[in-house]
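S.K.: this one's structure only:
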């Protein structure tokens, strides 16, 4: 069973340590102690709660889409150079960078501070985990 310290759980979900503590206080998460007595929360409980916080793709905009990877965020950078544009979107703790035509960036009226939705449709997504400590 995977457990995370409160600070680790907060970082994973993109909230403050105090928010995780509030979740424990109101019974959303259980607080346990690891072998060294450190307060930890259960990874499976955290995952279940995190799913309740996600934005349903059907609630974003007025379009239907086969893409399920949608990140609502704030545009933090628009760099148009010639025919291309680089746009950065901050979605919670995640920085998403998109390269597009300058025409598309202008048509979308992208500017720093505007709301955007990054839609990602990929046939290959790579996941990584940390290595287990050597015994």
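M.R.: Looks like it came in fine. On a predicted model such as this, the values are computed, not experimentally measured, just so you know.
S.K.: please count neighbours and contacts with C-alpha atoms only from this point.
M.R.: Will do.
S.K.: buried sites along the helix or strand hosting residue 45?
M.R.: Secondary-structure element containing residue 45, defined by DSSP states H and E: helix 43-53. Of the residues in helix 43-53, those scored as buried under the neighbour-count criterion (16 or more other Cα atoms under 10 Å) are 43, 46.
S.K.: so what's the gap between the helix or strand just after it and the chain middle?
M.R.: Elements were assigned by DSSP H and E; along the chain past helix 43-53, the next helix or strand is strand 69-81. Here strand 69-81 shows a centroid-to-chain-centroid distance of 14 Å under the convention Cα atoms, centre = their mean, to the nearest Å.
S.K.: okay, pairing it with this:
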């Protein structure tokens, strides 16, 4: 069974250690202790909580083929002619999208606005630590 220390969970999800401890205290995450006696979060419990966070706890009323969605905040909008570069951050993830000026205006994207990026890719590379 995979286990994560509180600090590791916080870094993985882009939240503070205190937030993870609150989730533990609220019963949202299952914990135990490792061989060193340090509190750890059960990997399966963490996976279920992450899925819950991703949906906001609700079922999405829209069905789509893209499974990778990242809700975050727009941190940069660079419009040049008919094209634009939009950068956003979702937790620890930085996402960059190239789109038309028209799309930026239609979506009313500006620094500080909330947005969701949908990612559909035929190639996804997964790596794990040794």
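M.R.: Perfect, thanks for sending it. The model shown is predicted, which means the values in this text are computed figures rather than measured ones.
S.K.: one step back: superpose on structure 2 and give me the mean offset of the helix holding residue 45 of structure 1.
M.R.: When structure 2 is overlaid, helix 43-53 of structure 1 sits 1.2 Å from its aligned residues on average, using mean Cα distance after the TM-score superposition for structure 1.
S.K.: quick one: residue 113 of structure 2 and residue 74 touch, right?
M.R.: Yes. With contacts counted by Cα atoms under 8 Å, residue 113 of structure 2 reaches residue 74, the gap being 5.5 Å.
S.K.: who has more neighbours, those two?
M.R.: The residue with the greater number of neighbours, taking residue 113 of structure 2 and residue 74 and applying other Cα atoms under 10 Å, is residue 74; the counts read 22 against 12.
S.K.: does residue 7 of structure 1 touch residue 17 like I think?
M.R.: Yes. A contact is recorded between residue 7 of structure 1 and residue 17 when judged using Cα under 8 Å, the distance being 5.4 Å.
S.K.: which residues of structure 2 fall in helices?
M.R.: 6-13, 17-25, 43-55, 101-107 (DSSP state H).
S.K.: which elements pack onto the second one?
M.R.: This means helix 17-25 of structure 2. Under the contact criterion of 3 or more Cα pairs under 8 Å, 6 or more residues apart in numbering; DSSP states H and E, helix 17-25 of structure 2 touches helix 6-13.
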